[in-house]
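Peer 1: here is a sequence with its predicted model. Questions after.
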Amino acid sequence: MSSAAVLFDLDGTLIDSAPDLHAAAARMLEAEGQAPLPFEIIRSFIGNGVPKLVERIIGVAGLDMAEHPRLVSAFMAEYDAHSTDLTRPYPGVADALARFRTMGYGLGVVTNKPEASARNVLAALRLAEFFPVVIGGDSLPERKPDPSGVLTAMEQLGASATVYVGDSEVDSETAGRADLPFLLFTEGYRKSPVFQIPHQLVFDRFDGLPALVEPLVSTQRLV
């Protein structure tokens, strides 16, 4: 029997981190003599990693793109100092993870957030114990939607029957490129309507997630 795993995106999937990311962006812009950008704009920038988020901020704020490396460092300093001031897990996340663990699933996080930041947030929110594997945006040469992160996580967990759970277009493409079933959490940071994002199943509450995952994994085990 194949060992089974559930891999998760982090921001917009397990945790609602947009308020802290927006606050970090506001502090970074204030230091540059700029007004903060609206929350919804920053929220729409989440998903492709911090360098891309800062690049988008620079474009909207009219800053000099040559300052991108410095501003990425400034953003991360602001974010890491306050990364769980406002961030919380989505309702039911901890209970669902505990249920998966009881069912014998391996669990991992594959995110475009820097690995150290991801681990710090998971620890602060008391979720780290569930995840023996965390792959960040700087853990490997390529980041999502490149499939290397999920494939590496599967290898580290010793899993073949695996599903990927995320909230965005990037996550859907990642799962597709890794040839994994994708479950779309509809309450996260997607930019497109649900019907435009390839997925196997959708959900909006974590209490029902284990029941959705089990048939997908069982099907893979039979192949």
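Peer 2: Cool, the structure landed. All values reported here derive from a predicted model rather than from experimental measurement.

Peer 1: hey, let's count contacts and neighbours off CA atoms from now on
Peer 2: Noted.

Peer 1: all helices for this protein, in order.
Peer 2: Using DSSP state H, the helices of the chain run over residues 18-31, 39-45, 50-61, 68-81, 93-102, 115-124, 148-157, 169-177, 209-222.

Peer 1: quick one: closest of those helices to Ser139.
Peer 2: Set against Ser139 and scored by CA to CA, those come closest in helix 115-124, at 6.4 Å.

Peer 1: rewinding a little: which stretch among the helices of the chain comes nearest Tyr189?
Peer 2: With CA to CA as the measure, helix 39-45 is the member of these nearest Tyr189 (6.8 Å).

Peer 1: quick one on the thing from earlier: any chance of a markdown table for the helices of the chain, columns distance to Val194?
Peer 2: Formatted as a markdown table, the helices of the chain follow (distance: least, CA to CA, whole Å):
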| stretch | distance to Val194 |
| --- | --- |
| helix 18-31 | 20 |
| helix 39-45 | 15 |
| helix 50-61 | 22 |
| helix 68-81 | 30 |
| helix 93-102 | 21 |
| helix 115-124 | 26 |
| helix 148-157 | 22 |
| helix 169-177 | 9 |
| helix 209-222 | 17 |
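
Peer 1: for these, give me CSV that also has mean neighbour count and distance to Ser139.
Peer 2: Formatted as CSV, the helices of the chain follow (neighbours: other CA atoms under 10 Å; distance: least, CA to CA, whole Å):
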stretch, mean neighbour count, distance to Ser139
helix 18-31, 21, 21
helix 39-45, 16, 21
helix 50-61, 18, 14
helix 68-81, 17, 16
helix 93-102, 16, 23
helix 115-124, 18, 6
helix 148-157, 20, 8
helix 169-177, 22, 16
helix 209-222, 15, 27
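
Peer 1: the structure to be compared is supplied as follows:
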Amino acid sequence: MSGAIVFDLDGTLVDSAPDIRAALNRVLAGENAEPVTLAETVSFVGHGIPQLVRQAREARGLGPDRQDPMTAAMLAGYLAEPAALTRPYPGVTACLERLCALGHPLGLCTNKALAPTLAILDALDLGRFFGVVIGGDSLPQKKPDPAPLHAAFAALGTPLLYVGDSEVDAATAEATGVAFALFTKGYRKAPVTALRHSFAFDRFDDLARHLDGRAALSPTAG
């Protein structure tokens, strides 16, 4: 079975919240606002930087007139240093190597803007695994709209699986009509049982094992 597998990035392949928090707190400091905690940052992640900025701005009582300048500052600051603290989750590199060896075309589909996505992949030596990378600004639509994931699979071939960590990813997979594997140690807010998925895993060592039979890919929750 060598169908295409597409991954989310933040909270799925990499723990990027520390770098996102650092960049966001630099922006908030420029607004004379209190910094955000790591937990707050995680709660804001998933819909791209403009939405993240909006949630942080509103949480700190800053007006909508600050949205555009704060977003521009966040994009510039984050792109300057997107991977100082960001690390792959344990077992990610070995898992990707194994899936490639098994003949699975791999892709990436994230709501993070393309420029910092590529910078992170380069810094962590992960870009070599992916035949296509779709960022949050690659198309007019963002996840959970199915268009970005459709585009990723169109570039790779027969869809097999989408791998993500969040409510957004689960909704994207359902809208796209593909099986979904839920990584349970990412940035999910809802209980595992609340998200429709084909299987859940908490160790990347286990991912390839779940692909041994197509029966394992039927939805089991949600």
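Peer 2: That came in fine, so what should we check first? None of these values were measured; they are calculated from a predicted model.

Peer 1: re earlier: how about the helices of the first structure, which one is nearest Arg190 of the first structure?
Peer 2: Here helix 169-177 is closest among the helices of the first structure (CA to CA), at 6.4 Å.

Peer 1: give the aligned range of the closest one in the second structure.
Peer 2: Residues 167-175 of the second structure are where helix 169-177 of the first structure lands when matched by TM-score structural alignment.

Peer 1: with the first structure superposed, average distance for the matching stretch?
Peer 2: Between stretch 167-175 of the second structure and the aligned residues of the first structure, the post-superposition mean distance stands at 0.2 Å (mean CA distance after the TM-score superposition for the first structure).

Peer 1: quick one: Ser43 of the first structure and Asp16 touch, right?
Peer 2: Small correction: residue 43 of the first structure is Arg, not Ser. No. Counting by CA atoms under 8 Å, Asp16 is not a contact partner of Arg43 of the first structure; they are 10.2 Å apart.

Peer 1: what about stretch 173-184 of the second structure, start to end distance?
Peer 2: 16 Å (CA to CA, to the nearest Å).

Peer 1: and if you look at stretch 131-138 of the first structure?
Peer 2: 18 Å.

Peer 1: and if you look at stretch 161-170 of the second structure?
Peer 2: This stretch, stretch 161-170 of the second structure, spans 12 Å end to end (CA to CA).

Peer 1: what do you get for stretch 194-206 of the first structure?
Peer 2: 17 Å.

Peer 1: same question, stretch 37-52 of the first structure
Peer 2: Start-to-end, stretch 37-52 of the first structure (CA to CA) is 16 Å.

Peer 1: so which residues make contact with it?
Peer 2: Stretch 37-52 of the first structure is contacted by residues 11, 18-19, 21-22, 25-26, 53, 56-57, 61, 68, 72, 76, 112-114, 137, 144, 168, 170, 189-191 when judged by CA atoms under 8 Å, 6 or more residues apart in numbering.

Peer 1: and what of stretch 155-174 of the second structure?
Peer 2: With CA under 8 Å, 6+ apart, stretch 155-174 of the second structure has contacts from 2-9, 11-12, 46-47, 105-107, 131-132, 143-146, 149, 153, 178-190, 195-197.

Peer 1: narrow those residues to those in strands?
Peer 2: Using DSSP state E, the members of the contacts of stretch 155-174 of the second structure that fall in strands are 4-7, 106-107, 132, 180-183.

Peer 1: who wins for neighbours among those?
Peer 2: Highest neighbour count within these, by other CA atoms under 10 Å: Phe180, with 30 neighbours.

Peer 1: which residues touch that one?
Peer 2: Counted by CA under 8 Å, 6+ apart, Phe180 of the second structure has contacts 161-164, 170, 173-174, 196-199, 217, 219.

Peer 1: just to revisit the earlier point, any chance of CSV for the ones in strands among the contacts of stretch 155-174 of the second structure, columns distance to Leu121 of the second structure?
Peer 2: Formatted as CSV, these follow (distance: CA to CA, whole Å):
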residue, distance to Leu121 of the second structure
Ala4, 19
Ile5, 17
Val6, 15
Phe7, 13
Leu106, 14
Gly107, 12
Val132, 12
Phe180, 22
Ala181, 21
Leu182, 21
Phe183, 19
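
Peer 1: let me know the closest of those residues to Arg209 of the second structure.
Peer 2: The closest of these, once distances to Arg209 of the second structure are taken by CA to CA, is Ala181, at 12.1 Å.

Peer 1: quick check: the closest one touching Asp202?
Peer 2: No. Applying CA under 8 Å as the test, Ala181 of the second structure and Asp202 come out as separate, 10.4 Å apart.

Peer 1: now the longest strand seen in the second structure on the first structure. Mean distance?
Peer 2: Longest strand in the second structure, counting residues (DSSP E): strand 159-164. Compared with the first structure after fitting, strand 159-164 of the second structure has a mean deviation of 1.1 Å; criterion: mean CA distance after the TM-score superposition for the first structure.
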